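Enquirer: starting from these lines, generate the structure:
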Amino acid sequence: MEKHDVTAAIILAAGDGTRMRSETPKVLHPFAGKTFLNRVMDAMNGVNPKKLAVVVHAQAERVAAAAVSYNENVHIVNQDETPGTGRAVQCAIKDLNEIAKNETGEALKGAVLIAASDMPLLDTQTLQSLVDFHNNNNNVATVLTAVLDDATGYGRIVREANGDVLRIVEHKDANAGELAIHEVNTSVYVFDATVLCDAIADLNSQNAQGEFYLTDALEHARKFGHVGAMSAPDPLTVEGVNNRVQLAALAKAHNKRVCEKWMLEGVTILDPDTTWIEDSVTLAQDVTVLPGCFLQARTTVASGAVVGPYTTLIDAQIDEDAVVERSRVQESHICRAANIGPWTYLRAGNVLGEESKAGAFVEMKKAHIG
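Expert: Here you go, the predicted model:
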């Protein structure tokens, strides 16, 4: 029988995301080749939950359709008009309990993993570490935290002397002493399912925002056992995005790491500050990437190839010793020692044979040369 450390994983994707100032839902904005929601769903799926649920409300049909396109087995939960993360989880647990009772005759049992959908760098390794920490310490609830130099806007973690979590105080509700705390809530949690059901039943909206806070459930959970906290090993993995300034800063920080990774594996990147490489790209040793390049989707570049300057590759296959200069190549295959550019536009379906040439100001589609 397949083992499940997590009985249910719940992704909170119901918010308006108004600070993005966009017609596109915040969770559907792209980040390094995938949307926020797609990336968080992939991370949650990596811990092998028995059930995966996404809670939607704002632009519900659009977000739900995207979620199903990423994973056809996802369960969509519709949050009603009552606001707050606590209400989102109440709606999810109601649906998931009904599913569990229909399948097993019993309500949910085991660990429930909950995460916000606006952390595009959240990864499976961090989530699995949190689940393991929760189980190994016999906690009834565990929150993933981060220690930040600037904690503005984040809920603060208030601990007891023994290290247990006493409560989480949202920024707008915190006093001066609590605002001085630098350990913050990341909006990632693990709860015992039975404890979670009891804890969310007691939630209310008596706070500055007038919302049902999921964070209040941690204080209620203390009645049933230990509430612990694990600090994320890499704060970047749990950094949320609320506006486009934060999106740009996080994307730049992530892209710097991607470039450094490839340089350490033997790729020459002349100017990492102007080179953008998506996570799904594959580069071989001794590839050279010149300034101003965008490498996207499932692009592969073989050893000895030179890309750039000012070149965009999308789903392109570049073979050994090829040169692609000041060009755009999409869904095309550039064979060994071919020379492309400058100012060449290769649309989908081209194959340029070994040592072939596509010169300046050429546009091709579904062409086979050489």
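
Enquirer: C-alpha only now, for contacts and for neighbours.
Expert: OK.

Enquirer: residues of stretch 6-25 that come out buried?
Expert: The neighbour-count check on stretch 6-25 (16 or more other Cα atoms under 10 Å) flags 6-15, 17, 20, 25 as buried.

Enquirer: distance between it and the chain's centre?
Expert: Mean-position distance between stretch 6-25 and its chain equals 11 Å (Cα atoms, centre = their mean, to the nearest Å).

Enquirer: now swap in stretch 353-367 and tell me
Expert: Centroid separation for stretch 353-367 versus its chain: 37 Å, with Cα atoms, centre = their mean.

Enquirer: can you list which of the buried residues of stretch 6-25 are found in strands?
Expert: Under the assignment DSSP state E, the buried residues of stretch 6-25 contribute 6-13 to strands.

Enquirer: which one of the buried residues of stretch 6-25 sits closest to N138?
Expert: For these, the minimum distance to N138 (Cα to Cα) is 14.4 Å, reached by V6.

Enquirer: how about the strands of the stretch 1-150 of the chain, start to end?
Expert: Counting by DSSP state E, counting those that start in this stretch, the stretch 1-150 of the chain has strands at residues 6-13, 30-31, 34-35, 51-56, 75-78, 111-116, 141-147.

Enquirer: need those in TSV with distance to A248, can you?
Expert: Shown next, in TSV, are those (distance: least, Cα to Cα, whole Å):
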stretch	distance to A248
strand 6-13	21
strand 30-31	10
strand 34-35	14
strand 51-56	25
strand 75-78	30
strand 111-116	19
strand 141-147	20
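
Enquirer: now the other sequence, so there's something to compare against:
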Amino acid sequence: MYNCAIILAAGEGKRMKSSTPKVLHKVCGKEMVNVVIDVIKNAGIKDINVVVGRGADKVKEATEVNGVFYALQDKQLGTGHAVMCAREFLTGKQGTVAIFTGDAPLITKETIEKLTLFHREGMYKATLLTSIVDNPSGYGRVIRGNNEDVVKIVEHKDCTEQELKINEINSGMYCFDIEHLLKSLDRLDNNNAQGEYYLTDVIGILKSDGEKIGALPIPFEETMGVNSRAQLADAEKVMRKRINLKHMENGVTLIDPDNTYIDIDVEIGNDTIIYPGNVISGKTIIEEGCTIYPNSRIENSLIGKGVNIQNSVILQSKVGEGTSVGPFAYIRPESVIGKSARIGDFVEIKKSVIGDKTKVSHLTYIGDAEVGSGCNFGCGTVVVNYDGKKKHKTIIGDNAFIGCNVNLVAPVKINNDTYIAAGSTILEEVPEGALAIARAKQVNKEGWVEKKGLKK
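Expert: Now for the predicted structure:
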């Protein structure tokens, strides 16, 4: 049976008070509409049309990587009108179309699979996703008949006293038989106070034609729409709990899940321990057996097996197996740290390669450099990579020993097995096996303090 999907993503989102289209606000690091697209695809539906409106160009730019189709709703005239705008996408198709909203990112793969199966096995022409809630005030009520099929949907303001007691509400997500939906759209009108076309009216049209309408109750949290910053925070909290639970079920220890912030696309290996206060974002991969101590930020990076990280920032970089980082280290984008290396406190690495077993223990800056394996950097070393106009490269071979308070002025090459004396400023290539000393000869002026009258 052919399945496709439509995502309604044209809403203005005035309550967000933002220049960003509502569906592009992020939940756990990913735009809400992209979360919905991913879930639909994971449920096996690949043919997806996104109905765009406000900020259409921005929404297209953010979602085009997903290979979806688009329909434009230039005027927001209701959910029925939005689906009308996708008529070309549906024309000629036979089977089922599932309709979701781009501002409801908590729907799950399992629910979508269950919805399409329920719809098909029940031979329904339309199926609603519904929720049972304690306080249904303000929501449209789902009225069922004696056979449990849906009779109608009644908006709260139109409910009778008896209907107000019903606590099954419409979520605004559906499955339709495509051919019956297209025929019903031709019969929709906007004869209401808002002058809009409502998708819920299709249910009434199908029912009047004697067609079967089904309803599948799901947890209310999956149907939660985001229309304000407060609701965005609520959705973030639910999604973060799901993400953290998934990692713990996969063998990751989270010391305090309520205070650990992991984005939706992050991958973490088993036997990794993560302490509270960490923010792990983007497409970061943390391999098995790592320990991430409190208050680090890791973004779009690859962390190898058995790495220890303490209170540090790692951005768009790679850290090799068995390496330790921090505390208070800053690894900037496009850096590659080798295996069993040491990046210590108050060390900054910028767009550099650091070899295996190299130690950069404290108070050092390395920028635009290639550093070999087995090197040791003394405290206060600076790779001077910027001349005021351009960045230049420094190359350091294997087993180099860099003394304290050394300046390596790029472009410069330090060959294998070299020693750089403390306090040196190196401007020229250092040959293999050499000791480089580049500092002024010490001069002691005897009696100078007394002569100057400075003796206390």
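
Enquirer: one step back: widest-spaced pair of the buried residues of stretch 6-25 of the first structure?
Expert: The span of those, defined through Cα to Cα, is set by T7 and M20 at 33.0 Å.

Enquirer: what's the neighbour count on the aligned residue in the second structure for Q330 of the first structure?
Expert: Alignment note (TM-score structural alignment): Q330 of the first structure maps to L315 of the second structure. L315 of the second structure: 21 surrounding residues under other Cα atoms under 10 Å.

Enquirer: same check, this time on G92 of the second structure
Expert: By other Cα under 10 Å, the residues close to G92 of the second structure number 9.

Enquirer: E81 of the first structure and E211 of the first structure: what is the separation?
Expert: Note on E81 of the first structure: its distance to E211 of the first structure, by Cα to Cα, to the nearest Å, is 11 Å.

Enquirer: mind checking which of these two has more residues around it?
Expert: E211 (17 against 9).

Enquirer: the second structure: which residue goes with that one?
Expert: Counting by TM-score structural alignment, the partner of E211 of the first structure is E196.

Enquirer: thought that match was touching K75?
Expert: No. At 10.4 Å, E196 of the second structure and K75 do not qualify as touching, with contact defined as Cα atoms under 8 Å.

Enquirer: how about the helices in the stretch 151-300 of the second structure?
Expert: Taking DSSP state H, counting those that start in this stretch to define them, one finds helices in the stretch 151-300 of the second structure at 178-185, 200-208, 220-223, 229-249.

Enquirer: which of the residues in the longest one are buried?
Expert: In terms of neighbour count (16+ other Cα under 10 Å), helix 229-249 of the second structure has its buried residues at 232, 234-237, 239-241, 243-244, 247-248.

Enquirer: with the shortest one instead?
Expert: By neighbour count on 16+ other Cα under 10 Å, the buried set for helix 220-223 of the second structure is 221-223.

Enquirer: repeat for the first one
Expert: Of the residues in helix 178-185 of the second structure, those buried by neighbour count under the rule 16+ other Cα under 10 Å are 178-182, 184-185.

Enquirer: aligned to T130 of the second structure, what sits in the first structure?
Expert: So, by TM-score structural alignment, T130 of the second structure is matched to T145.

Enquirer: tell me the contacts of its match?
Expert: Contacts for T145 of the first structure (Cα atoms under 8 Å, 6 or more residues apart in numbering) come out as 157, 183-186, 188, 229-232.

Enquirer: show the buried residues in those residues.
Expert: Neighbour counting over these (16+ other Cα under 10 Å) leaves 157, 183-186, 188, 229-232 as the buried ones.

Enquirer: got a list of what the most centrally placed residue in the first structure touches?
Expert: Nearest to the mean C-alpha position of the first structure, by Cα atoms, centre = their mean, lies P120 at 2.6 Å. Applying Cα under 8 Å, 6+ apart to P120 of the first structure gives the contacts 31, 35-37, 39-40, 237, 239-240.

Enquirer: please redo it, this time with the cut-off set to 6 Å
Expert: Neighbour list for P120 of the first structure: 36, 39 [criterion: Cα atoms under 6 Å, 6 or more residues apart in numbering].

Enquirer: quick one: what's aligned to it in the second structure?
Expert: Residue correspondence to the second structure (TM-score structural alignment): P120 of the first structure is matched to P105.

Enquirer: ok, I340 of the first structure next?
Expert: Matched across to the second structure, I340 of the first structure falls on V325, judged by TM-score structural alignment.

Enquirer: which residues are in contact with that match?
Expert: V325 of the second structure is in contact with 309, 343-344, counting by Cα under 6 Å, 6+ apart.
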